[in-house]
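Visitor: For reference, the sequence and a predicted model appear below.
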Amino acid sequence: MADEIHTTRDPDGTTHTTTVIDREPRRGGGMGLGLILLVAIVIAGFFAFQFLANDKAESGAITEAAQKVGDAAENVGDAAQEAVK
């Protein structure tokens, strides 16, 4: 950081002082942006896992229903064979 002080005198004797302060640009905006990005990824992951869990439960229910239909069809087939005898 470099400061410069400039003093000028007018012919009537008055002086004017100007101070120039040279500051480095602030850095650290990447930290906030990174934190926001991390939070967004965590939220997206949460919703993705919720969707996958619902999909898995739905697949399990469909599999169970198909098994019950298959068992019922087998029972009907057995009953039909008994009726023919």
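Guide: Nice, thanks for sending it over.

Visitor: contacts and neighbour counts: CA atoms only from here.
Guide: OK.

Visitor: Which parts of this structure are helices?
Guide: 29-84 (DSSP state H).

Visitor: take a look at this one as well, against the first:
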Amino acid sequence: MAEYQERPATTTTTVIEKRGGGGMTFAILLLVVVVAVAAFFLVSSETSKDNAVTSAATQVGQAASDVGDAAKDAVGSKGE
């Protein structure tokens, strides 16, 4: 038969400490703010680039119109 051994009675107390997650929450909040600021500047930069391209295209179009008018004037004055 199997022998039965009595184990000594021991009591163990386990203490579990729960620490606050404030540091992690602050880090996530800081990351969200940084991403939001970066996105704002990126969108603002893209808008500035778009406006600059539009302005340049308008100026090129106006210059082409001026050249066309000058060419018409030159042809008109030679024909007279």
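Guide: Here it is on my side, so go on. As the structure is a prediction and not an experimental result, all values here were calculated from the model.

Visitor: How close are the two chains, by TM-score?
Guide: Comparison of the two superposed chains (TM-score structural alignment, normalised by the length of the second structure) gives a TM-score of 0.72, and 66 aligned residues with a CA RMSD of 1.7 Å.

Visitor: aligned partner of E58 of the first structure in the second structure?
Guide: By TM-score structural alignment, E58 of the first structure lines up with A52 in the second structure.

Visitor: How about L33 of the first structure?
Guide: L33 of the first structure maps onto A27 in the second structure, by TM-score structural alignment.

Visitor: cool, and A83 of the first structure?
Guide: In the second structure, A83 of the first structure lands on S77 (TM-score structural alignment).

Visitor: Check the spacing between its match and A71 of the second structure real quick.
Guide: Going from S77 of the second structure to A71 of the second structure by CA to CA, to the nearest Å gives 10 Å.

Visitor: Next: V33 of the second structure.
Guide: 57 Å.

Visitor: again with V32 of the second structure
Guide: For V32 of the second structure, the distance to A71 of the second structure - CA to CA - is 58 Å.
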